[in-house]
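Enquirer: output the structure for:
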Amino acid sequence: MIRLGICNELFEGWDFATVCRTVKALGYEGLEIAPFTLAPRITDVSAPRRRELSAIIEDAGLSTIGLHWLLAKTEGFYLTTPDATVRNRTADYLVELAEATRDLGGTLMVLGSPKQRDLLPGVSYDQAFDYAVDVLDRAMPKIGDLGVDLCVEPLAPSETDFLNTCDQANLMIDRVAHPNFKLHMDVKAQSGETNTTVPELLTKHAAKAGHFHTQDVNLRGPGMGDVDFGPIMKALVDSGYDRWASVEVFDYSPGAEETARLSIATLKSALDAASAR
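Expert: Modelled structure (predicted):
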């Protein structure tokens, strides 16, 4: 069964416990966390603080989904660099993020972070691909041992010039060949793929996807723009996908509570309609 969650950075500046209570009251089952909302680096969050946060989430009646925006607002990490020292440092940090995910009670991480994977000057796409695989080959055995899935996110060309389609992401997944390295899908990101639609992409790929993000292409929540979530959620259900669908928005201007309320109402309506057919 598809479970609905929401990403915590929408509630910027809110007390963490208040976020959890609000999210639960609105009907969400899970909370997904951006590390930069906790500390500049996840290693700055102590083990006691991680246990405290996990308890706050659990006490609110929620599940911790995991982490996303893994490398956002950090320095010194890069997925596609020719610098082996930086690649090794990046791999080690991904493992540290996975340790935090486990400590917080989560089971997955979303690897998007477009500005830490853009092609560097003089580096071809194929070279960048090999460098990224090197990072992941180093990190994935330890991430898998922690019981965490790392889900790689194809992003639109407007955000990055590396891994823009589900097919490209799946080539990397096949190359890394680790059972905990999976595809992440996203309405806004997959709307950037040409000659196809989000429902078509979900029909093709969602059954094997590890995670799914929902939002409108206008950067607001589901139901706050022109995207029709009926066909999207129907394709997701019909594909056999049975994991989390998290609301991730980038335009917070309508307000956190209103965004969260309208988003879950839209998704639940679409899921009910899809399940009734």
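Enquirer: all contacts plus neighbour counts: C-alpha atoms, from now on.
Expert: Noted.
Enquirer: for residue 22, give me its contacts.
Expert: By CA atoms under 8 Å, 6 or more residues apart in numbering, the contact set of residue 22 is residue 257.
Enquirer: that one: which element?
Expert: Using DSSP states H and E, the element containing residue 22 is helix 16-25.
Enquirer: ok, and for that helix, which residues are buried?
Expert: Judged by neighbour count using 16 or more other CA atoms under 10 Å, the buried positions of helix 16-25 are 16, 19-24.
Enquirer: count of neighbours near residue 50?
Expert: 19 (other CA atoms under 10 Å).
Enquirer: let's see this one next, to set against the first:
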Amino acid sequence: MIRGENFALSNLCWPIDEDRAALRIISALGYRGLELAPFKVFGGWDGVTRAEIVSYARFAASEGLTVVALQGILFGANLGPIFSGPDARLALLKHAAQVARMAGEFGGLRCVFGAPGLRKRLGLSASEADRIAVPLFQDLGRIFDDYGSILVLEANPESYGCEYVTKTGEAVSLVAQVDHPGFQVHIDTGTICINEESGEALRSYASAAAHFHVSEPDLVPLSFANARHGQFGDILRSSAYAGWISVEMKQPESDWRSCLQRSAQVIEACYDV
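Expert: From the prediction side, this is the model:
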């Protein structure tokens, strides 16, 4: 059983109609946090009320879990690439206000900005993209900060179809340029593994991170076959990182319950106190 109090798990891993059973299982395994993909829970973005949000938070709490982060925050929002023009960026800001309100009503959360499909550079150089992205993310940071939440930037590798901020160091650099408390770094171990980023690089980034995902490449179930988890756990424990460590896995084709059990075994062996 997981002993640490800062481990969470994403609801991507199970069918939504098994929500109560899944929450009961992960709580029994020792997870204390729940990361939500809101579209999966609420079925959309428009019209989600404060009462619905509070009700879900109480539902999670009844199983011993706290909602600690949101992911998939742009899924189902029908947005275009951020470098395609001002209209696309305005639409993103409008949608972000909905997400930030939701995060605020959950009590103030980390909200993961992934969405590799929206990060096509469309022929722009990296420096040209930065000149557009920095003021955009400053605006986004202000929106989330107003609701007591933080937008956390996840590097997405090129193999996921991303063309902007594909390595963790690039995320760290962009966050430094944006320089707003509402916009911080998110670290994902799947990205680190795909990019073959070094442990020393992670050591230098970990203390600056606001959120952390334990994942495998392509979000397959956690496995001891990935020998780097032990290294990642050692680095986190020796760093000043004090946030939630959240497991992210897509729903497996096989038994999702076994997937939850195995994830807890990896966390206990490699990341726990």
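Enquirer: picking up where we left off before, what range in structure 2 matches the helix holding residue 22 of structure 1?
Expert: Using TM-score structural alignment, helix 16-25 of structure 1 lines up with residues 19-28 of structure 2.
Enquirer: pull out the buried residues from whichever strand or helix holds residue 126 of structure 1.
Expert: Per DSSP H and E, residue 126 of structure 1 falls inside helix 125-145. The neighbour-count check on helix 125-145 of structure 1 (16+ other CA under 10 Å) flags 125, 128-140, 142-144 as buried.
Enquirer: residue 104 of structure 2 matches what in structure 1?
Expert: So, by TM-score structural alignment, residue 104 of structure 2 is matched to residue 102.
Enquirer: which residues touch its match?
Expert: Contacts of residue 102 of structure 1 by CA under 8 Å, 6+ apart are 146-148.
Enquirer: for residue 263 of structure 2, see how far away the residue lying closest to residue 24 of structure 2 once chain neighbours are set aside is.
Expert: Counting by CA to CA, 6 or more residues apart in numbering, residue 24 of structure 2 lies nearest to residue 63, which is 5.8 Å off, once chain neighbours are set aside. Plainly put, residue 63 of structure 2 is 19 Å away from residue 263 of structure 2 if you go by CA to CA, to the nearest Å.
Enquirer: same check on residue 251 of structure 2?
Expert: 13 Å.
Enquirer: what about these two, which has more around it?
Expert: Looking at residue 251 of structure 2 and residue 263 with other CA under 10 Å, you find the greater number of neighbours at residue 263, namely 23 against 17.
Enquirer: and residue 9 of structure 2, what pairs with it in structure 1?
Expert: Going residue by residue (TM-score structural alignment), residue 9 of structure 2 aligns to residue 6.
Enquirer: now that match: which helix or strand?
Expert: strand 3-7.
Enquirer: mean distance, that strand to its aligned residues in structure 2?
Expert: Compared with structure 2 after the fit, strand 3-7 of structure 1 shows a mean deviation of 0.7 Å (mean CA distance after the TM-score superposition for structure 1).
Enquirer: hang on, the earlier thing: any of the contacts of residue 102 of structure 1 buried? List them.
Expert: Applying 16+ other CA under 10 Å to the contacts of residue 102 of structure 1 flags 146-148 as buried.
Enquirer: buried set for whatever helix or strand residue 258 of structure 1 lives in?
Expert: Assigned by DSSP H and E, residue 258 of structure 1 belongs to helix 256-276. Within helix 256-276 of structure 1, the residues scored as buried using 16+ other CA under 10 Å are 256-257, 259-261, 263-264, 266-267, 270-271, 274.
Enquirer: and residue 141 of structure 2, what does it touch?
Expert: By CA under 8 Å, 6+ apart, the neighbours of residue 141 of structure 2 are 150-151, 180-183.
Enquirer: how close does it get to residue 129 of structure 2?
Expert: For residue 141 of structure 2, the distance to residue 129 of structure 2 - CA to CA - is 18 Å.
Enquirer: ok, now residue 123 of structure 2?
Expert: 9 Å.
Enquirer: leaving out sequence neighbours, find the closest residue to residue 101 of structure 2.
Expert: Here the residue nearest residue 101 of structure 2, using CA to CA, 6+ apart, is residue 147, at 6.2 Å.
Enquirer: what sits against the one you found?
Expert: 100-101, 103-104, 108.
Enquirer: do that again at 7 Å, thanks
Expert: 100-101, 104, 108 (CA atoms under 7 Å, 6 or more residues apart in numbering).
Enquirer: and residue 13 of structure 1, how many neighbours?
Expert: 9.
Enquirer: and the helices in the stretch 101-250 of structure 1, which stretches?
Expert: In the stretch 101-250 of structure 1, the helices defined using DSSP state H, counting those that start in this stretch lie at 125-145, 166-176, 187-190, 198-205, 229-239.
Enquirer: these: which one's closest to residue 93 of structure 1?
Expert: helix 125-145 (8.7 Å; CA to CA).
Enquirer: off-centre distance for the closest one?
Expert: In terms of CA atoms, centre = their mean, to the nearest Å, the centre of helix 125-145 of structure 1 is found 18 Å from the chain centre.
Enquirer: from the centroid of structure 1, which residue is nearest?
Expert: Nearest to the geometric centre of structure 1 sits residue 110, at 3.6 Å (CA atoms, centre = their mean).
Enquirer: which part of structure 1 matches stretch 59-71 of structure 2?
Expert: Under the criterion TM-score structural alignment, stretch 59-71 of structure 2 matches residues 56-68.
Enquirer: my bad, should have said stretch 181-195 of structure 2
Expert: Against structure 1, stretch 181-195 of structure 2 falls on residues 179-193 (TM-score structural alignment).
Enquirer: in the matching stretch, what's buried?
Expert: 180-193.
Enquirer: just the ones of these in strands?
Expert: 181-186 (DSSP state E).
Enquirer: make TSV from the residues you listed and add distance to residue 245 of structure 1 to it.
Expert: Shown next, in TSV, are these (distance: CA to CA, whole Å):
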residue	distance to residue 245 of structure 1
181	18
182	15
183	13
184	11
185	10
186	9
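Enquirer: now the two most distant members of those.
Expert: 181 and 186 (16.5 Å).
Enquirer: quick one on the thing from earlier: pull the distance from the helix holding residue 258 of structure 1 to the chain's centre.
Expert: 19 Å.
Enquirer: perfect, that will be all.
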